[in-house]
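# coords below, sequence missing:
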C-alpha cells in the first residue's frame, strides 16, 4: 500500500464498518452520514480525503474553520461543514455564515444569538442540541431535565431543532447512553441523532445514530 492510498483505504474501511453495522440493525447505510472530524488537521491533510470522495467534515473551532475551509470549499464544491464543538454566543454569526450544521446548541442565550444570526445572514444551518447525557459537570450540553424547555425556547425563537447530539462518559459502555439519547429524541419528536466517534460509531449506529463523528479512524493521530 502506498502513502497515497492510505486516506482512501481508511475511508473505505470506515464506510464498510458503517454498512455492516447498518445491516445488523436493519437499516440502510445511506441513512447514516459520516462526518469526518478534521479538527487540528491542516488543509493538506484534508485534501486526500476529499479526493477519496468524502464530502462531510466537522470542526470544533470557528476560527480554525475560517482559516481552513473557504479555500477548500472553493476547490471542491459540495462540501458540507459541521461545527461539533461548543459555540460561544459572540461567534454565532460567524458560525452561521460558514457551517451547514451546528451540533452544540445547549442554552437559551445561544439560541437567541443564533436566531439573530439566521435573520441577519439569511442562512439556516441545521441545529442539533447537545445533551449532557452522562450528567458530567466538566462537559458542555443541556441537562437532560432541561431538554424540553430548551426545545420550546428554540421553537419560540423560530428555530427548528433537527437533532440531538451527545458524547458519552469516557471509559464506560456507550450503548446505554446512546439508547437514552435515542429515547429522548423520540419522546421530543426530534429526528436526527449525532452520536458515535472512532471508538464506538458502530455501537451508535446499532442504537439509531444518523450522524457519526469519526476523526482518528480516518486521519490517524491528530495533527
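Thanks, I have it. All values derive from a computational prediction rather than experimental measurement.
# only C-alpha atoms for contact and neighbour calcs from this point on.
Fine.
# can you map out the strands along the chain?
33-37, 56-59, 80-83, 101-105, 126-130, 161-165, 192-194, 211-214 (DSSP state E).
# Reformat those as a markdown table; add distance to residue 142 and mean neighbour count.
Converted to a markdown table, the strands of the chain look like this (distance: least, Cα to Cα, whole Å; neighbours: other Cα atoms under 10 Å):
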| stretch | distance to residue 142 | mean neighbour count |
| --- | --- | --- |
| strand 33-37 | 22 | 24 |
| strand 56-59 | 20 | 23 |
| strand 80-83 | 17 | 23 |
| strand 101-105 | 8 | 26 |
| strand 126-130 | 6 | 24 |
| strand 161-165 | 10 | 23 |
| strand 192-194 | 15 | 25 |
| strand 211-214 | 19 | 23 |
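# So for the longest helix along the chain, what gets flagged as buried?
In the chain, taking DSSP state H as the definition, the longest helix is helix 6-24. Residues 6-8, 10-11, 14-15, 17-22 are the ones in helix 6-24 that count as buried (16 or more other Cα atoms under 10 Å).
# re the thing from before, let's have the strands of the chain in TSV, adding distance to residue 90.
Listed next are these as TSV, based on distance: least, Cα to Cα, whole Å:
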stretch	distance to residue 90
strand 33-37	23
strand 56-59	17
strand 80-83	15
strand 101-105	13
strand 126-130	17
strand 161-165	20
strand 192-194	24
strand 211-214	25
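# take a look at this one as well, against the first:
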C-alpha cells in the first residue's frame, strides 16, 4: 500500500491534470463562441481578441491556459499579477498582461513595470501618476480609457459627460499609447446600449481598441463592435474565495 504522502501527491497530479483539461476545453468553447458571434455579425474572428481574466486564480491555472494556446490575460490587482506573471514570461515571452481593475495611483510604478496594457485610465490624477511612473521605469504600457457608461458611483471610470474631453486630453498627453476604451455596463441593464455608446465614442476619437463584454454578455459586445472581450469564469470557473 502506498504511503499517504504518495497518495496525496498522486491526487494532486490528477487534480492538476483535470484542471488543465477543463481549462483547455473551456477555452476551445469560448473561441468557438467568439467565431460564431463574429459570423452572425458579419465580422472577422481575427478582429476580436480574448483576454482571459485570471484574477484570484492560481498561477497553475494561468499556466494551463498558456499550454492551451492562450496568451493574453487580465488581472485586477497589480500585486497579484506580480506574483504570477514574471516567472511565466520566461517560458512564454509572447504573454501579454492587461490590468483591468481600478488602479490606485500608488501602484502606477508597478503597473508600468509589469503590464502590457492598462485598461483603467479614468482620472487626471492617475494620468499624472502614470506619466511620472513611465519616466521613472522607462516604459509606458498601452492605455485604454475606462468609461463609466452607467454613471454608477461605486464603479471606476470617467463619467459619460466627461469622457470626450478626458479622452482628448489623454490622447494629447500620451499620443499613440492611448489605444482605445473600456467599459463595464450596469448589471441590471441591457448591455447593448452601453456597448453601442462605447463603440460610437471610440470611433469618434479614431481609437481602434474597444474592450467590452464578459462571460455573460461577450457575444452581445461582439455584435456591437468589441475588439477585445474579457472572459474569466467561463474559462477558469468560479473564483476561489479570497480575503477582502
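Arrived safely. The structure presented is a predicted model; accordingly, all values stated were derived computationally and were not measured.
# Just give the TM-score of the two.
Counting by TM-score structural alignment, normalised by the length of the first structure, the TM-score of this superposition works out to 0.95. Behind it: 223 aligned residues with a Cα RMSD of 1.5 Å.
# rewinding a little: between which two of the buried residues of helix 6-24 of the first structure is the distance greatest?
For those, with distances taken as Cα to Cα, the pair at the greatest spread is 6 and 22 (24.2 Å).
# how about the residue nearest the centre of the second structure, what does it touch?
The centroid of the second structure falls nearest to residue 74 when counting by Cα atoms, centre = their mean (3.5 Å). Listed by Cα atoms under 8 Å, 6 or more residues apart in numbering, the contact set of residue 74 of the second structure reads 51, 52, 53, 54, 55, 97, 98, 99, 100, 230.
# Helices of the first structure, start to end?
Using DSSP H, helices in the first structure cover 6-24, 43-51, 62-75, 92-98, 108-121, 147-156, 175-187, 201-206, 216-219.
# Most tightly packed of those?
Mean neighbour count (mean count of other Cα atoms under 10 Å) peaks for helix 201-206 among the helices of the first structure, with a mean of 24.
# With the second structure overlaid, report how far that helix is off on average.
Superposed on the second structure, helix 201-206 of the first structure shows a mean distance of 0.5 Å to its aligned residues (mean Cα distance after the TM-score superposition for the first structure).
# residues in contact with that helix?
17-18, 21-22, 24-25, 32, 174-175, 178, 195-196, 212-214.
# What's the match for residue 191 of the second structure in the first structure?
Residue 191 of the second structure maps onto residue 174 of the first structure when the alignment is built from TM-score structural alignment.
# For that match, which residues are in contact?
Contacts of residue 174 of the first structure (Cα under 8 Å, 6+ apart): 168, 200, 203, 204.
# Kindly report the same for residue 232 of the second structure.
52, 53, 54, 55, 214, 215.
# again, only this time at 6 Å
Each residue near residue 232 of the second structure by Cα atoms under 6 Å, 6 or more residues apart in numbering is listed here: 52, 53.
# what does the one 3 residues further on give?
Taking Cα under 6 Å, 6+ apart as the contact definition, residue 235 of the second structure lies against 23, 26, 27.
# got these as JSON lines, with distance to residue 127 of the second structure columns?
Shown next, in JSON lines, are the contacts of residue 235 of the second structure (distance: Cα to Cα, whole Å):
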{"residue": "23", "distance to residue 127 of the second structure": "36"}
{"residue": "26", "distance to residue 127 of the second structure": "36"}
{"residue": "27", "distance to residue 127 of the second structure": "34"}
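# Closest one to residue 122 of the second structure out of the residues you listed, please.
The nearest one, if we look at the contacts of residue 235 of the second structure relative to residue 122 of the second structure and count by Cα to Cα, is residue 27, at 30.3 Å.
# re the thing from before, with distance to residue 240 of the second structure as extra columns, can I get the contacts of residue 74 of the second structure in TSV?
Below are the contacts of residue 74 of the second structure laid out as TSV (distance: Cα to Cα, whole Å):
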residue	distance to residue 240 of the second structure
51	19
52	16
53	13
54	11
55	10
97	21
98	20
99	19
100	18
230	18
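# ok, so of these, who is nearest residue 63 of the second structure?
residue 54 (10.5 Å).
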